[in-house]
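Q: take a look and give me a structure for this.
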Amino acid sequence: MKKGTKTQGIVERIDFPNKGIVFTEEGEKVIVKNTIPGQKVEFVVNKVRRGKAEGRLMEVVEKSPLEEACDCPHFGICGGCVYKSLPYEKQLDLKVNQVKKLVEDAVKDKCEYEFLPAISSPLQNEYRNKMEFTFGDEYLDGPLALGMHKRGSFYDIVPVKECKIMDEDFRTILKVVTKYFDEKGVSFYHRMRHEGYLRHLLVRKATKTGEILVDLITSTQIEKLPVNEKELLEGFAKVLLKEEYKGTIKGILHTKNDSLADVVKDEGTETLFGDNFFYEEIMGLKFKISPFSFFQTNSLGAEVLYQTAREFISDSVSNGDSKDEALNEVLSDKVIFDLYSGTGTIAQMMSPVAQKVVGVEIVEEAVEAAKDNAKLNNINNCEFIAGDVLKVIDNIEEKPNYIILDPPRDGIHPKAIEKIIDYGVDHMVYISCKPTSLARDLEILLARGYKVDKIRCVDMFPFTANIETVALLQRVN
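A: The predicted structure follows:
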């Protein structure tokens, strides 16, 4: 099959992440993203390498028997959801089977393990507590738009005013802000010319407290603004505060960003109204969240994820006792390492049953937030260290009795995983947001004396291609 070939085929399956395995009538295999098993699709081959072909989806010729009517007008245009036309149970099965296949290929016959039923997200719609919108236009020289990037496009913006997975208050804010700046005639930042003012809008909301933080990200190019910048920003805050929401506006911010990259970056933030933070609650703990600090995008799903991790830890030490009693008895004089600890959520969750919890995180802002949150929750047996796990663990005096791993999407650095294994702890819990990275790291852990005890998927991102996985590992030799 040659590059540029336009043809059709049937989607046989989806491999992680979002790779549709399509077979043509001639039996040729092509990878086509953004497809669903059972669809007949038309595509153009855009890459052929070492006998493997990849194609760009042009049209869904026939829908899959698995699909149903979709309730989102943006589906297929927006670059967000990929499974919105599937019933929730079907898309969950699809993602779990992807993880199951990756784990089976990694473990092979090296050990027996239990693959537990997946846990659904408590909310399938309106679960996202954070959205980063981009200013632009829907088409070349079109009117101002604010939303998500169009699928497959670096420039075009889809104004996702009816997006189903974000909070209703986010949809309201999206409409209000677009209308305000469109009426003022303010230009968006052109990503090729590097000219213009409006760049992004960051919105966060606490599921438990209902507090909302809105942050407008702009360039510092104020020369061509139709009005004085101070007046413009005051008006921006005023129109937001006039609107009615289910939640409460806790803060309105303005962040400057002159980076050439199309990313949300903090190069100076001022508070236009209220505070520059808000509070969220997870498993009885309170967390202070700033506009750029990491926090799981599905608050209720995060509770399920962390509860699953805690249950795995309980199971590994229970010996038939009640799980809570086992945790207190076995870990009360023990040290737990929470590696890749983020803002310290897991560390603080485990602190009541451990003598000490040591968290290591490379993002300094997240470490400072973890320290602040520990004080907020009156926790004094957690230590948070800023630095790369690979380098930091050599300098920690304490030795762990238990290790919790929650690495970024790319997994654990090969040299770091060797150092982690050398601690020789009896059990580890590995929380993964990318199953291909988990599978790779499991191969190393199994080769170095560990076995997989049990695995469970937790769906934190309904209708997208992503899913979290929790694995319990036990040392056997």
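
Q: going forward, measure contacts between C-alpha atoms and count neighbours the same way
A: Noted.

Q: need the three-state assignment for V425.
A: coil (DSSP: H, G, I helix; E, B strand; the rest coil).

Q: distance check, it against I404.
A: 11 Å (CA to CA, to the nearest Å).

Q: which of these two has more residues huddled nearby?
A: Counted by other CA atoms under 10 Å, V425 and I404 do not tie: I404 has more neighbours, with 23 against 17.

Q: ok, the more buried one touching V429?
A: Yes - using CA atoms under 8 Å, I404 is in contact with V429, at 4.9 Å.

Q: tell me where the stretch 1-150 of the chain has helices.
A: 88-107 (DSSP state H, counting those that start in this stretch).

Q: which residues of it fall in strands?
A: Secondary structure of the stretch 1-150 of the chain (DSSP state E, counting those that start in this stretch): strands located at 6-15, 19-24, 29-33, 40-49, 52-62, 114-119, 130-137, 144-149.

Q: what angle sits between the last one and strand 130-137?
A: Note on geometry: by axes from the mean of the first three to the mean of the last three CA atoms, to 10 degrees, strand 144-149 and strand 130-137 are set 130 degrees apart in direction.

Q: so what touches strand 144-149?
A: 78-80, 132-138, 155-161, 174, 178, 182, 187-188 (CA atoms under 8 Å, 6 or more residues apart in numbering).

Q: just the buried ones among these, please.
A: With burial judged by 16 or more other CA atoms under 10 Å, the buried subset of the contacts of strand 144-149 is 78-80, 133-138, 155-161, 174, 178, 187-188.

Q: another one to check against the first:
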Amino acid sequence: MNKVKIERLDDFGRGIGYINDKVTFISGAIPGEEVECEIIKESKKYNEAKLFKIIKESDKRIISKCKYYKECGGCHLQHLSYEDSIEFKKNKLKNIFNKNKISINDIDIIKNNFNYNYRNKIELKVKDGKIGFYENKSHNIVSIDECIVAKKCINSIITALKKCDLEKANITIRANYNEEILLIVDTNDKFNYENLIKNNKIVGIILNDKLIYGEDYFTEVINDLYFKVSYNSFFQINEYICSKLFEIIDSNIDNNSNVLDLYCGVGTLSLVASKKANKVYGIEIVENAILNAITNAKINKRDNLYFMCGDVPKLIDKIDDNIDIIIVDPPRAGLDKKTIDTIIKNNPKKIIYVSCDPQTLVRDLKILEEYYDIKKATALDMFSYTYHCESITILERR
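A: Presented below is the predicted three-dimensional model:
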């Protein structure tokens, strides 16, 4: 065992200390604490260690409300108060900007109104009949009865699933604003779902990508906008923070502007922009998502939306209108070089960059900063009690 004094947190919420002058990362440790730990991974530059005992405890440490927190790999910051977890995320974003020499004024952060029972989607594993999440840094299953960051209606399904006699499966549970449930199951086992459908909140069950009950979609409502969401389409997991994201985007859309929404998914941000814009073009590579987007435009009676399915750089060249504003909401990998080059070539007045990964965000901003000024960056606590940090950055052409 090693005794270590924790000096600070890294970007993943791990405590940082030193063993024989080598940086050591310890999950669950807090700055100011002295802990006993055991090295579980050693490399030339750093160690990873497992926390065994807290010798001197920080006054910032709290007892997690989750009974599975010490084993489960889902959340990372439940040993901190909500306010301290928010401060961690704000500082994380600020530090990443500063390290990359990206000039920015103070970063605001929008807090979650419900930091528990907020997630509208969870992904469960079933192994040897145990239903739950992966253990931290392991493929062992932590069997659970509930997930306290998931909506309560989702937790009721977890309880019911335990009676379905599954031995091995991957399960996704999705819920909407009205607590309707889509259940997606991948398994080679016989799936006895008859008792599940007695729960009238289940509107659809998809087994191995085939619809076996109800519908393969539900409707989500945010800020008076209606969205058809198929079982395999992306949608933000936190409805309240999503509504705040919509408000920021709406406030940055100029009247009668032409807007291009890259990675548009089911058309969420396109619909937000369409309220003020002249035309909105949405591009998405997933065909099912584009079909949802077209339906969503009709549901919301917006006739200034145009959706295209395919590769972003190729399809942008097919748009004849001059683009005033480009919205990007890429996956964690950020923007590829071709897309950035295409954005710069189109020379929009404004770029609205929604990001779920600060590292790839600043990588892309360093290129865009040659042509654009960063006007505002806002962090959003989309994923409470995790180290993940959603953000929205507004850039304006010089």
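
Q: among the strands of the stretch 1-150 of the first structure, which is the most enclosed?
A: strand 144-149 (a mean of 25; mean count of other CA atoms under 10 Å).

Q: by how much does the helix or strand following that one deviate from the second structure on average?
A: Toward the C-terminus, strand 144-149 of the first structure is succeeded by strand 157-158 as the next helix or strand (DSSP states H and E). Superposed on the second structure, strand 157-158 of the first structure shows a mean distance to its aligned partners of 1.2 Å (mean CA distance after the TM-score superposition for the first structure).

Q: quick one: strand 157-158 of the first structure aligns where in the second structure?
A: The alignment of strand 157-158 of the first structure onto the second structure (TM-score structural alignment) covers residues 141-142.

Q: please compute how far that stretch lies from its chain's middle.
A: Here stretch 141-142 of the second structure is found 22 Å from its chain centre; the criterion is CA atoms, centre = their mean, to the nearest Å.

Q: run through who's touching that stretch.
A: 68, 71-72, 125-127, 130-135.

Q: just give the closest residue to the counterpart of K151 of the second structure in the first structure, not the sequence neighbours.
A: Alignment note (TM-score structural alignment): K151 of the second structure maps to D167 of the first structure. Distances taken as CA to CA, 6 or more residues apart in numbering place E126 nearest to D167 of the first structure, at 4.5 Å, with adjacent residues excluded.

Q: about what we covered before: for the strands of the stretch 1-150 of the first structure, which one sits closest to I249 of the first structure?
A: For I249 of the first structure, the closest of the strands of the stretch 1-150 of the first structure is strand 130-137, at 14.1 Å, according to CA to CA.

Q: hang on, isn't K94 of the second structure packed against N105?
A: No - if you go by CA under 8 Å, K94 of the second structure and N105 don't touch, sitting 9.3 Å apart.

Q: hmm, back to that, state the distance from the match of K151 of the second structure to V82 of the first structure.
A: With CA to CA as the criterion, D167 of the first structure and V82 of the first structure are 19 Å apart.

Q: same thing with R440 of the first structure?
A: Distance from R440 of the first structure to V82 of the first structure, by CA to CA: 25 Å.

Q: tell me the two of the contacts of stretch 141-142 of the second structure that are most distant?
A: Once CA to CA is applied, the contacts of stretch 141-142 of the second structure give Y68 and K127 as the farthest pair, at 17.2 Å.

Q: mind listing what the aligned residue in the second structure for G9 of the first structure touches?
A: Using TM-score structural alignment, the equivalent of G9 of the first structure in the second structure is V4. Contact analysis of V4 of the second structure by CA under 8 Å, 6+ apart lists 17-19, 34-37.

Q: skip ahead from the helix or strand where G204 of the second structure lies and say which helix or strand is next.
A: If you go by DSSP H and E, G204 of the second structure is part of strand 202-207. Tracing the chain past strand 202-207 of the second structure, the next element assigned as helix or strand by DSSP H and E is strand 210-214.
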